[in-house]
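K.L.:
below is the sequence, then the predicted model.
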Amino acid sequence: MPKQLVMKAMKSPGWLVAVCFALWFAAHSFFAFLFVSFTVAVWIKRSIKAALKEEKAEDSKAHAPAVVAPATADANVTPIKRQYAKSAVVVPLKTGTDD
């Protein structure tokens, strides 16, 4: 929801103001809180259902028979070397004492 909120807010700041007002009103009214809670629960349920549907579609594509590439293409591929980030240098703190 935050990603959708940001995208819609960039298109129309009035939409962001409306959502903020609805949340403020829900914080002050029990019935508005119930309505907003129900709306959010339905939205979450739909988004989970859509994500599962997309995942199922991707799995069905992944299990499809793949086209086998010729052996000469594999010979030209070089292995990827691991590159590690340099660690930070630890410098002792200067406290002003001669310890």
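P.N.:
Right, received. Where do you want to start?
K.L.:
when you work out contacts or count neighbours from here on, use the C-alpha atoms and nothing else.
P.N.:
Will do.
K.L.:
can you tell me the element Cys20 falls in?
P.N.:
helix 13-28 (DSSP states H and E).
K.L.:
what does that helix contact?
P.N.:
5, 8-9, 32-34, 36 (CA atoms under 8 Å, 6 or more residues apart in numbering).
K.L.:
which one of those residues is nearest Lys94?
P.N.:
Leu5 (48.0 Å; CA to CA).
K.L.:
adding another structure so you can compare the two:
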Amino acid sequence: MPKQLVFKAMKSPGWLVAVCFALWLAAHSFFAFMFVSFVVFLWIKRSVKAAMKEEKVEDTKGTAHAVVAPAPADVNVTPIKRQYAKSAVVVPLEIGTDD
């Protein structure tokens, strides 16, 4: 929702003002809150249904044309060595007393 709101706000700032006004009104009125909640619920339900439909289409396309390529076996792989920067956590603090 925030991503779509930002894109619409960049195209037309009127959308941002309208959404902010609707949220402000919903914060002050029970009936406006119920209406905004209902609209948000329907919007989420519709977007989930569209995502599920899109995923189903991708699954049917992906299984029909799936080609499995063998992974190359590289024997000379060296592990990555972690290098930590010097910081107050790693270097002991000098406080002036000898222990």
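P.N.:
Sure, I can see it. Given the structure is predicted, the values throughout are model-derived calculations rather than measurements.
K.L.:
same for the longest helix seen in structure 2, what does it pack against?
P.N.:
For structure 2, the helix that runs over the most residues, judged by DSSP state H, is helix 30-64. Counting contacts by 3 or more CA pairs under 8 Å, 6 or more residues apart in numbering; DSSP states H and E, helix 30-64 of structure 2 packs against helix 13-28.
K.L.:
which parts of the helix it packs on are buried?
P.N.:
15-16, 26 (16 or more other CA atoms under 10 Å).
K.L.:
coming back round to it: average distance between the longest helix of structure 2 and structure 1?
P.N.:
Its matched residues in structure 1 lie on average 0.4 Å from helix 30-64 of structure 2 after superposition (mean CA distance after the TM-score superposition for structure 1).
K.L.:
in that helix, what's buried?
P.N.:
Quick answer for helix 30-64 of structure 2 (16+ other CA under 10 Å): 32-33, 36.
K.L.:
which one of these is nearest Ile95 of structure 2?
P.N.:
Of the buried residues of helix 30-64 of structure 2, the one sitting nearest to Ile95 of structure 2 (CA to CA) turns out to be Phe33, at 58.3 Å.
K.L.:
now do the same contact list for that closest one.
P.N.:
Applying CA under 8 Å, 6+ apart, the residues near Phe33 of structure 2 are 23, 25-27.
K.L.:
go with 10 Å
P.N.:
With contact taken as CA atoms under 10 Å, 6 or more residues apart in numbering, Phe33 of structure 2 is in contact with 22-27, 39.
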